[in-house]
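Asks: sequence and predicted structure below; questions after.
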Amino acid sequence: MKDKAGLADLLSEACRQMGCSWFALSHHVDFLAAPERGIRVHNYPAEWAQWFDERKLGLTDPVHRESQRRMAGFLWHHMKAERAEDEAILSEARRHGIGDGLTVPAHLPGHAHGSVSFAWKPGGVASADALQFARMIGGTAFDAARLLAHPDLAHIGPRLTRRQREVLIWSAKGESIRRIGLRLGLSPDTVREHLRNARQRYDANGGITLTVRALYDGDISFEDIAKR
């Protein structure tokens, strides 16, 4: 896949496989104000995209809000309108030929929330089988779009060395310097050195700041910290 047109072709083929009409791979940002902050590849009607952007719905659209609360994909007809304007937005979408659909969230540390959506024309219904198919391809498609927009990201390795990462994870679990050393077969001074070097890499002035930045950047995960 060399460009966004190639990605759009793949998403169109996914639409064909699911029997839907529309696709939208997008970060949840205000594209009129700051188009450089996000990625968007879609085949929605131009009039709908303009209406959507003019009202700055990238951050407040009910489908986008729902996806920010979920890790797995969901069917639109399972959503409940939470705000007075939600039904008006969905009604306007139907007026532009966009009916039921499904969305797969894309949450990447250090980046704005995003999602991959597929939609049917009014009268069509998104199915559980289609959702399962979309879940299989959604994350991969979004990652491909991210690398197409920022090819330099493909060459960025982890910020922390393996030892720095191990020491930080045990520190985030609440272990003392001495116990971390015993677990990893390191002297207390070596443990301190690894943590100090990790803080320098992240320009962090304390352990909590280091942990938050490493979590945000994806060097460590909540699962790493929760593991016994």
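Replies: Okay, I see it. Values in this document were obtained by computation on a predicted structure and should not be read as measured data.

Asks: drop to CA atoms for contacts and neighbour counts, all remaining ones
Replies: Will do.

Asks: now do the helices in the chain.
Replies: Under the criterion DSSP state H, helices of the chain are mapped to 4-18, 46-54, 62-68, 84-95, 128-149, 162-172, 177-184, 188-202, 207-217, 222-226.

Asks: any buried residues in the fifth one, and which?
Replies: If I follow you right, that is helix 128-149. Neighbour counts over helix 128-149 (16 or more other CA atoms under 10 Å) mark 130-131, 134-135, 138-139, 141-142, 144-146, 148-149 as buried.

Asks: let's have these in CSV, adding distance to residue 180.
Replies: Output for those, formatted as CSV (distance: CA to CA, whole Å):
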residue, distance to residue 180
130, 47
131, 44
134, 42
135, 39
138, 39
139, 35
141, 39
142, 37
144, 38
145, 40
146, 37
148, 40
149, 40
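
Asks: about what we covered before: so which of the helices of the chain comes closest to residue 118?
Replies: Between residue 118 and the helices of the chain, the tightest spacing by CA to CA is seen for helix 4-18, at 7.0 Å.

Asks: who are the packing partners of the closest one?
Replies: Here helix 4-18 touches strand 22-27, strand 40-42, helix 128-149, going by 3 or more CA pairs under 8 Å, 6 or more residues apart in numbering; DSSP states H and E.

Asks: residues making contact with it?
Replies: Outside helix 4-18, the residues within contact range by CA atoms under 8 Å, 6 or more residues apart in numbering are 1, 21-23, 41-42, 118, 130, 133-134, 141, 144-145, 148.

Asks: farthest pair in those residues?
Replies: Taking CA to CA, no two of the contacts of helix 4-18 sit farther apart than 130 and 148, at 25.9 Å.

Asks: would you list the helices and strands packed on helix 4-18 in a markdown table and tack on distance to residue 211?
Replies: A markdown table is the format used below for those (distance: least, CA to CA, whole Å):
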| stretch | distance to residue 211 |
| --- | --- |
| strand 22-27 | 25 |
| strand 40-42 | 31 |
| helix 128-149 | 24 |
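
Asks: would you mind saying which of these lies nearest residue 94?
Replies: Using CA to CA, the helices and strands packed on helix 4-18 put strand 22-27 closest to residue 94, at 12.3 Å.

Asks: next, the angle helix 4-18 makes with the closest one.
Replies: On the basis of axes from the mean of the first three to the mean of the last three CA atoms, to 10 degrees, strand 22-27 is oriented at 130 degrees to helix 4-18.

Asks: report the angle between strand 22-27 and helix 128-149.
Replies: Angle, strand 22-27 to helix 128-149, by the same axes, to 10 degrees: 50 degrees.

Asks: one more structure, for comparison:
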Amino acid sequence: MNHTSRPGRRWITILGVLAAVVLIVAGIMGYTGSFDRTDPGAATDMNGRPVHLDTGATPDPQASATPDGTGRFQVPAVGLNVPLGSLNAVGGTITPPGFTSAYLVRNRGVTPARASRGTVFVVTHSIHGGGTAPGNYLVDVTHQRSRLAPGVRILVDNVAYTVTGSRQITKTRLGSDPAIWTNTPGRLVIITCMLGQHGQLSPNNLIIQATQATT
């Protein structure tokens, strides 16, 4: 997706998560926005810089998304500690409404309180071009892989998990891959988008998987 910069403004590309239920094809939506400190109502990144979204890129209000209220999402190894919000998948898609929280998917898998009975699904944004969202902490842009090696500890509303691995998947295959959406006891799946090395829109999502810690 190519865009022309407006004079006097620095534009960034915001890569959002679009997940989907099994058998529905979906993937990453590319957003384009700008940092504009003159608009107090604009969405902001983790450093407080306003982000303007393209027309039509706003989340579906039926997702009933909240930016916090279900604890914290923490990855101490990379210095990530953000609110854990929640939302619903609507029409086969999941679109986080903000850039400072991770989001539990209420109507997919289970809540952290029931972690031993199924998969907890967490989604979050990554931002390219100068902005920072929780997903930026998870992506190793230089080596095009996850920053979370096997064994890294993750806390989801104080439920501890240990990373077992990660992989990339093209956005067109995300919704139809049963390995992602299977409801497996004690499993955590984190979905964010990959960041291209040279500013291009990545065709892939990054999937990080973890298993509930026993101690």
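Replies: Received it, and whenever you're ready, just let me know what you need. As the structure is a computational prediction, the values presented were derived from the model and not from experiment.

Asks: TM-score of the superposed pair?
Replies: Once superposed, the chains reach a TM-score of 0.25 (TM-score structural alignment, normalised by the length of structure 2), with 88 aligned residues with a CA RMSD of 5.5 Å.

Asks: how about TSV for the contacts of helix 4-18 of structure 1, with distance to residue 10 of structure 1 added?
Replies: Listed next are the contacts of helix 4-18 of structure 1 as TSV, based on distance: CA to CA, whole Å:
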residue	distance to residue 10 of structure 1
1	9
21	13
22	12
23	10
41	11
42	11
118	13
130	16
133	13
134	12
141	9
144	11
145	11
148	14
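
Asks: looking at these, which is nearest residue 105 of structure 1?
Replies: Minimum distance to residue 105 of structure 1 across the contacts of helix 4-18 of structure 1 is 10.5 Å, recorded for residue 134 (CA to CA).

Asks: pretty sure the closest one is touching residue 115, no?
Replies: No - at 11.1 Å, residue 134 of structure 1 does not count as touching residue 115 under the criterion of CA atoms under 8 Å.

Asks: need the residues touching each of these two.
Replies: 103, 104.

Asks: for the longest strand along structure 2, name the packing helices and strands.
Replies: Secondary structure of structure 2 per DSSP state E: the longest strand is strand 159-170. With contacts taken as 3+ CA pairs under 8 Å, 6+ apart, strand 159-170 of structure 2 sits against strand 145-146, strand 153-156, strand 204-212.

Asks: now do 10 Å
Replies: Helices and strands touching strand 159-170 of structure 2, by 3 or more CA pairs under 10 Å, 6 or more residues apart in numbering; DSSP states H and E, are strand 72-75, strand 145-146, strand 153-156, strand 187-193, strand 204-212.

Asks: buried ones in the last one?
Replies: Spelled out, that is strand 204-212 of structure 2. The neighbour-count check on strand 204-212 of structure 2 (16+ other CA under 10 Å) flags 204, 205, 206, 207, 208, 209, 210, 211, 212 as buried.

Asks: give me the angle between it and strand 159-170.
Replies: Per the same axes, to 10 degrees, the angle that strand 204-212 of structure 2 makes with strand 159-170 is 150 degrees.

Asks: list the helices and strands strand 204-212 of structure 2 packs on?
Replies: strand 119-123, strand 145-146, strand 153-156, strand 159-170, helix 178-181, strand 187-193.

Asks: what do you get for the first one?
Replies: Strand 72-75 of structure 2 makes packing contacts with strand 80-87, strand 102-109, strand 153-156, strand 159-170 when contacts are defined by 3+ CA pairs under 10 Å, 6+ apart.

Asks: would you mark the buried spots in the second one?
Replies: Just to be clear, that refers to strand 102-109 of structure 2. Neighbour-count burial for strand 102-109 of structure 2 flags 102, 103, 104, 105, 106, 108, 109 (criterion: 16+ other CA under 10 Å).

Asks: I'd like to know which elements it is packed against.
Replies: With contacts taken as 3+ CA pairs under 10 Å, 6+ apart, strand 102-109 of structure 2 sits against strand 72-75, strand 80-87, strand 119-123, strand 187-193.

Asks: looking at the helices and strands packed on strand 204-212 of structure 2, which is closest to residue 33 of structure 2?
Replies: With CA to CA, the closest approach to residue 33 of structure 2 among those belongs to strand 187-193: 16.4 Å.

Asks: could you list the buried residues of that closest one?
Replies: Neighbour counts over strand 187-193 of structure 2 (16+ other CA under 10 Å) mark 187, 188, 189, 190, 191, 192, 193 as buried.

Asks: closest to residue 123 of structure 2 among the residues you listed?
Replies: The closest of the buried residues of strand 187-193 of structure 2 to residue 123 of structure 2 turns out to be residue 191 (CA to CA; 4.8 Å).

Asks: my guess is that closest one meets residue 120, correct?
Replies: No - Residue 191 of structure 2 is beyond contact range of residue 120, at 11.1 Å (criterion: CA atoms under 10 Å).

Asks: could you report the neighbour count for residue 75 of structure 1?
Replies: By other CA atoms under 10 Å, 21 other residues sit near residue 75 of structure 1.

Asks: residues near the residue lying closest to it once chain neighbours are set aside, how many?
Replies: The spatially closest residue to residue 75 of structure 1, leaving aside those adjacent along the chain, is residue 102, at 4.4 Å (CA to CA, 6 or more residues apart in numbering). Using other CA under 10 Å, residue 102 of structure 1 has 25 other residues around it.

Asks: wait, doesn't residue 102 of structure 1 sit right on residue 116?
Replies: Yes - here residue 102 of structure 1 reaches residue 116: they are 8.5 Å apart, a contact under CA under 10 Å.

Asks: quick one on the thing from earlier: now the two most distant members of the buried residues of helix 128-149 of structure 1.
Replies: Greatest spatial distance in the buried residues of helix 128-149 of structure 1: 130 and 149, 27.3 Å, computed using CA to CA.
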